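1. Sharing a model that was predicted from the sequence below.
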Amino acid sequence: MLERPTKTTRAQHAGHRDRLRARAAVGGIAALPDYELLELLLFRSVPYKDTKPLAKDLLARFGGFEGIGAASHEAIEDTVAGALGYAKGKATRAIALDLQLIFEVTRRAAKEPAAKRPVITSWNALLAYVRVALQHEPREQFRVLYLDNRNQLILDEIQNRGTVDHAPVYPREVVRRALELSAKSMIIVHNHPSGDPTPSRADIEMTRQVVEAAKALELSVHDHLVVGREGVASFKQLGLM
């Protein structure tokens, strides 16, 4: 059951919120520490509670904004319930959904520059997108960016999801899908939940198989990007393809 706020607690929270908003307006939102920025976002979802503990708990549990964005609805809701002292229910679900909506908008905003321009000439935008999409995924995920003859993005498709250290890949399926989409080339992307983006021997062998299968049908594989919390490794830059 939710705690009914008193006039005193409402006034205290309103005063804190007004002061934080004033500081943001004067010093600029970019000057706020992460927990205060998250506090501001939570004001709309949590009208009568102190949101500072929740903001700090979310950042601590998930390791930062990108971790929150990659977290499951259930994990976010558990943190919300614990920090606010709420029983899980309609209110906690709504707060968790609000957070997921915010981070989904962020992901789509990061994707737009790569999708609107030829991918090969928007390399920085592409790297920013794959990091937002995969850097904090708790399980390995294998994706393919299919491109047309102008290197424009046709589709970013999740081919498979796996365990914490493996996602099965089927080179024939990767190539078959390229033919279905009339793609001319592709970029392979997967993540290492361990955080280290260094390609493994299995990654190198899998890439070789995909490149050979694509080459037989006159399709190009521009690169294979491995995403980890420590950065993004490019097979092409490493001389692995």
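-> Yes, it's here.
2. make it CA atoms for all contacts and neighbour counts henceforth
-> Fine.
3. ok, which stretches of this structure are helices?
-> Ranges of helices within the chain are 7-27, 34-43, 52-62, 65-70, 73-84, 90-116, 123-134, 171-180, 201-215, based on DSSP state H.
4. Pull the distance from the third one to the chain's centre.
-> Taking CA atoms, centre = their mean, to the nearest Å, the mean C-alpha location of helix 52-62 is offset from the chain mean by 18 Å.
5. Likewise for the shortest one?
-> The chain centroid and the centroid of helix 65-70 are separated by 6 Å under CA atoms, centre = their mean.
6. I'd assumed E74 was in contact with Q100.
-> No: assessed by CA atoms under 8 Å, Q100 is found out of contact with E74, at 11.0 Å.
7. neighbour count winner among these two?
-> With neighbours defined as other CA atoms under 10 Å, Q100 and E74 compare such that Q100 has more, 19 against 13.
8. So the more buried one versus V80, what's the distance?
-> Distance, Q100 to V80, using CA to CA, to the nearest Å: 13 Å.
9. here comes the other one, which I'd like you to weigh against the first:
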Amino acid sequence: MTEQPEIAAHKAAVPHHAGHRERLRERARGAGIHHLPDYELLELFLFRSQPQGDVKPIAKALLARFGSLAAVLAASVEDLMTVKAEDTKGRTKGIGAETALDLAALHEVSRRVAKEEPAKRTVISSWSALLAYVRLSLQHEPREQFRVLYLDNRNQLILDEIQNRGTVDHAPVYPREVVRRALELSAKAMIIVHNHPSGDPTPSRPDIDMTRQVIEAARSLSIEVHDHLIVGRQGVASFKQLGLM
């Protein structure tokens, strides 16, 4: 039977993504949100920031640009705003300042939730929680950061402090400043953490030398350095496990 012209015209006028939002929400409610692929999970979040239009192209463009969901959330507001995608009508659509800020806020929420676990429990015995926290905080940082986790006499977290930010391959470190800060906080131990934006967490000779300087400066004041963790996209390297301290 031939379709009525007015019905055909109406179908042509309705965009293919009409009803997609509700269908995706129903699928998330039914099968469970944890079953959704990364781009659809990102779509669900973008629905809030962009209440109209098809957000699937921009969700996929974000993942293509940064490589993973974790990297999307870790991206800076400025970098997020450079992402563009073409909608079904051939129009270019991008990430605005408000959407970029929403994504940055989601990353910060995730970081703080991950931090709660090692903060509430003994850090040294919560090894998996510690690794999850440092990876979330630093794995996709585009610039090198040097951080110190200062611990009390029960090995509980007092403060995670960024001591310095640097370039793509170097962040200056001053061992005396690291130890001075430990004294200010009445810390009894510390874990050194920094990232390699190259992705390879293998310690370099300067990393090893710097760690030994911090250990020596801390030892004279009865402050223990439990470990030095280097975070990269390929994993986390532990100086203690590698026999470097």
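-> Here it is on my side, so go on. This is a predicted model, so every value here is computed, not measured.
10. TM-score of the superposed pair?
-> The TM-score (TM-score structural alignment, normalised by the length of structure 1) is 0.91; 230 aligned residues with a CA RMSD of 1.7 Å.
11. before we move on, the earlier item: make CSV from the helices of structure 1 and add distance to L240 of structure 1 to it.
-> Output for the helices of structure 1, formatted as CSV (distance: least, CA to CA, whole Å):
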stretch, distance to L240 of structure 1
helix 7-27, 47
helix 34-43, 38
helix 52-62, 33
helix 65-70, 29
helix 73-84, 38
helix 90-116, 24
helix 123-134, 18
helix 171-180, 17
helix 201-215, 7
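12. What residues does Q100 of structure 1 make contact with?
-> 69, 73 (CA atoms under 8 Å, 6 or more residues apart in numbering).
13. That one matches what in structure 2?
-> Aligned counterpart of Q100 of structure 1 in structure 2: A104 (TM-score structural alignment).
14. Check S72 of structure 1 too.
-> Per TM-score structural alignment, S72 of structure 1 is aligned with S76.
15. List the contacts of that match.
-> A104.
16. same thing with G30 of structure 2?
-> By CA under 8 Å, 6+ apart, G30 of structure 2 lies in contact with nothing.
17. and what of I158 of structure 1?
-> 141-144.
18. Equivalent analysis for I191 of structure 2, please.
-> Contacts here follow CA under 8 Å, 6+ apart; on that basis I191 of structure 2 touches 148-151, 225-229.
19. now V132 of structure 1
-> Taking CA under 8 Å, 6+ apart, we find V132 of structure 1 in contact with 66, 107, 110.
20. burial measure for the first one, as a count.
-> Under the neighbour criterion other CA under 10 Å, E66 of structure 1 is assigned a count of 21.
21. That one contacts E137, doesn't it?
-> No: with contact defined as CA under 8 Å, E66 of structure 1 does not reach E137; the gap is 9.1 Å.
22. Let's see which of the contacts of I191 of structure 2 end up in strands.
-> Among the contacts of I191 of structure 2, the residues falling in strands (DSSP state E) are 148-151, 225-229.
23. Now do the residue most central in space within structure 1 against A25 of structure 1, distance only.
-> Taking CA atoms, centre = their mean as the criterion, A133 is the residue nearest the geometric centre of structure 1, at 3.4 Å. A133 of structure 1 sits 30 Å away from A25 of structure 1, going by CA to CA.
24. again with T9 of structure 1
-> The gap separating T9 of structure 1 from A25 of structure 1 is 24 Å, by CA to CA.
25. The two: which has the busier surroundings?
-> Neighbour totals were compared for T9 of structure 1 and A25, and T9 leads with 14 against 10 (other CA under 10 Å).
26. give the contact list for the more buried one.
-> Here T9 of structure 1 is in contact with Y48 (CA under 8 Å, 6+ apart).
27. again, only this time at 10 Å
-> Contact analysis of T9 of structure 1 by CA atoms under 10 Å, 6 or more residues apart in numbering lists 15, 48-50.
28. okay, those residues in JSON lines with neighbour count next?
-> Shown next, in JSON lines, are the contacts of T9 of structure 1 (neighbours: other CA atoms under 10 Å):
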{"residue": "G15", "neighbour count": "12"}
{"residue": "Y48", "neighbour count": "18"}
{"residue": "K49", "neighbour count": "20"}
{"residue": "D50", "neighbour count": "21"}
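29. for those, which one is nearest R201 of structure 1?
-> Using CA to CA, D50 comes nearest to R201 of structure 1 of the contacts of T9 of structure 1, at 49.4 Å.
30. Identify the residue of structure 2 aligned to that closest one.
-> Matched to structure 2 by TM-score structural alignment, D50 of structure 1 sits across from D54.
31. Give me the spatial nearest neighbour of its match, chain neighbours excluded.
-> H17 (6.3 Å; CA to CA, 6 or more residues apart in numbering).
32. so that neighbour touches P57, yeah?
-> No: under the criterion of CA atoms under 10 Å, H17 of structure 2 makes no contact with P57, lying 11.0 Å away.
33. Please say which of these two ends up with more neighbours.
-> Neighbours were counted for H17 of structure 2 and for P57 using other CA under 10 Å; P57 has more, 18 against 13.
34. The more buried one: what's it in contact with?
-> Neighbour list for P57 of structure 2: 39, 43, 84-88, 92-94 [criterion: CA under 10 Å, 6+ apart].
35. repeat for M210 of structure 2
-> Per CA under 10 Å, 6+ apart, neighbours of M210 of structure 2: 172-175, 204, 216.
36. How many neighbouring residues does G63 of structure 1 have?
-> Neighbour tally, G63 of structure 1, other CA under 10 Å: 12.
37. swap in the one 10 residues further on?
-> For H73 of structure 1, the tally of surrounding residues (other CA under 10 Å) stands at 16.
38. Neighbours of the residue nearest to it when sequence neighbours are not counted, how many?
-> Nearest residue to H73 of structure 1, sequence neighbours excluded (CA to CA, 6+ apart): A96, at 6.2 Å. By other CA under 10 Å, the residues close to A96 of structure 1 number 21.
39. list the contacts for A96 of structure 1?
-> 45, 72-81.
40. need those in a markdown table with distance to R61 of structure 1, can you?
-> As requested, these are arranged in a markdown table below (distance: CA to CA, whole Å):
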| residue | distance to R61 of structure 1 |
| --- | --- |
| S45 | 20 |
| S72 | 12 |
| H73 | 14 |
| E74 | 13 |
| A75 | 9 |
| I76 | 9 |
| E77 | 12 |
| D78 | 11 |
| T79 | 8 |
| V80 | 11 |
| A81 | 13 |
